[in-house]
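*Asks:* Give me coordinates for this.
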Amino acid sequence: MKQIFQRYALALFWLAQEENQISEFMNECQQILKIFAKNQDFLQLIKNDALKKEEKKEILSSVFKNEIPSKILYFMNVIVDHHREKYIQEIIEEFIQICLKHLNIKKGTIYSTIPLSDVQIQKMEEKISTLLKSKVILQNQ
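*Replies:* Below is the predicted model:
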């Protein structure tokens, strides 16, 4: 299965690279994943075998048309056309991982008993970025 995710994710990455918009595409895809996470029913609807391809594409278009670049929407439609919509979330996650690697960005999680302020997180990111010689993005849990 991972090969399927990688194949589609790489295709989107090559498109983003060709458009010189890797960061922008990555950010948009992160927003798409947030929408999927907040709306599991929406994600299940897209994955539902009872719906026809055209219906799924119409749903995607109605939700994302003015929210994401048309090329990402077109890519999501290609996923539906090839009957890979069950893996749409995993494909997007794989695309983000490819982008992070290409941009030399490391992600991490800080576990603390009390929530850290944005300033504290930023200071930690800067120190770790210096140590690792790459950009670091941290989230607090």
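
*Asks:* going forward, measure contacts between C-alpha atoms and count neighbours the same way
*Replies:* Fine.

*Asks:* Can you list the buried residues in stretch 4-18?
*Replies:* By neighbour count on 16 or more other CA atoms under 10 Å, the buried set for stretch 4-18 is F5, Q6, Y8, A9, L10, L12, F13, L15, A16.

*Asks:* How about residues contacting that stretch?
*Replies:* Contacts to stretch 4-18, defined as CA atoms under 8 Å, 6 or more residues apart in numbering, come from residues 22, 25, 72, 75, 79, 87, 90-92, 94-95, 98-99.

*Asks:* Please enumerate the helices of this protein.
*Replies:* 2-18, 22-38, 40-47, 53-64, 70-81, 88-102, 118-132 (DSSP state H).

*Asks:* to compare against the first, here's another:
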Amino acid sequence: MSQNVIAERYALALFMLAKEQNLIEDLTVEMRTLKKVLTENPSFLTLLSSPKLTLNEKKNVLQNVFSSVSPTVENTLMLLLDAHRQNEITDVAEAYINLANEESGIADALVYSARPLSSEESHAVSASFAAKVGKRSLNIENIVDTNLLGGLKIRIGNRIFDGSLRGKLDRLERTLTT
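*Replies:* Below you'll find the model as predicted:
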């Protein structure tokens, strides 16, 4: 069975519980935090996979690190540990976020710019590009890339909108050389 299928099943179960308890937004925030912590600290998952720790020790570590999460998320984490699927935690968080975004009509977007965007600029990008991908709004993560020279490069799912100066110069170069 594919690893993503497993993560999607756990995420769907968590999402259905969240929907039943009207906690979709709260759990989305928790899952974003969980995903960020695990992505920034990959050695934590290595620790949870260590055969030197017993299952109870792993659960205690997980409970101490994520003590502020809701009981629903904590129970999901414990289920993943019980099933020896601790390496799926990040994928479950990602799949849950995708389900919550789909329910809310929101999409995640990576916006590459030559300088940090102000909140007004972020709102303007969200308003203008959300409609292009059929969503209500965008969750924008701004990444500063000094190689762009100016303009924006936006990635929403598998779609890329390249309005950067670097992209325009590259396209111009390709047209002139062919």
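
*Asks:* Superpose the two chains and report the TM-score.
*Replies:* Once superposed, chain against chain, the TM-score is 0.89 (TM-score structural alignment, normalised by the length of the first structure); 140 aligned residues with a CA RMSD of 1.6 Å.

*Asks:* follow-up on the earlier one: how about TSV for the helices of the first structure, with distance to G108 of the first structure added?
*Replies:* Conversion of the helices of the first structure to TSV gives the following (distance: least, CA to CA, whole Å):
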stretch	distance to G108 of the first structure
helix 2-18	22
helix 22-38	16
helix 40-47	25
helix 53-64	29
helix 70-81	26
helix 88-102	12
helix 118-132	9
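
*Asks:* Stretch 49-60 of the second structure: end-to-end distance?
*Replies:* Using CA to CA, to the nearest Å, the end-to-end distance of stretch 49-60 of the second structure comes out at 14 Å.

*Asks:* picking that back up, export the contacts of stretch 4-18 of the first structure to JSON lines and append columns for neighbour count.
*Replies:* What follows is those, written out as JSON lines (neighbours: other CA atoms under 10 Å):
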{"residue": "I22", "neighbour count": "22"}
{"residue": "F25", "neighbour count": "24"}
{"residue": "I72", "neighbour count": "18"}
{"residue": "F75", "neighbour count": "16"}
{"residue": "I79", "neighbour count": "18"}
{"residue": "Y87", "neighbour count": "18"}
{"residue": "E90", "neighbour count": "19"}
{"residue": "I91", "neighbour count": "25"}
{"residue": "I92", "neighbour count": "22"}
{"residue": "E94", "neighbour count": "20"}
{"residue": "F95", "neighbour count": "25"}
{"residue": "I98", "neighbour count": "18"}
{"residue": "C99", "neighbour count": "22"}
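
*Asks:* ok, so of the buried residues of stretch 4-18 of the first structure, who is nearest I105 of the first structure?
*Replies:* Set against I105 of the first structure, the nearest of these by CA to CA is F13 (15.5 Å).

*Asks:* And the closest one, what's its match in the second structure?
*Replies:* Superposed on the second structure with TM-score structural alignment, F13 of the first structure falls opposite F15.
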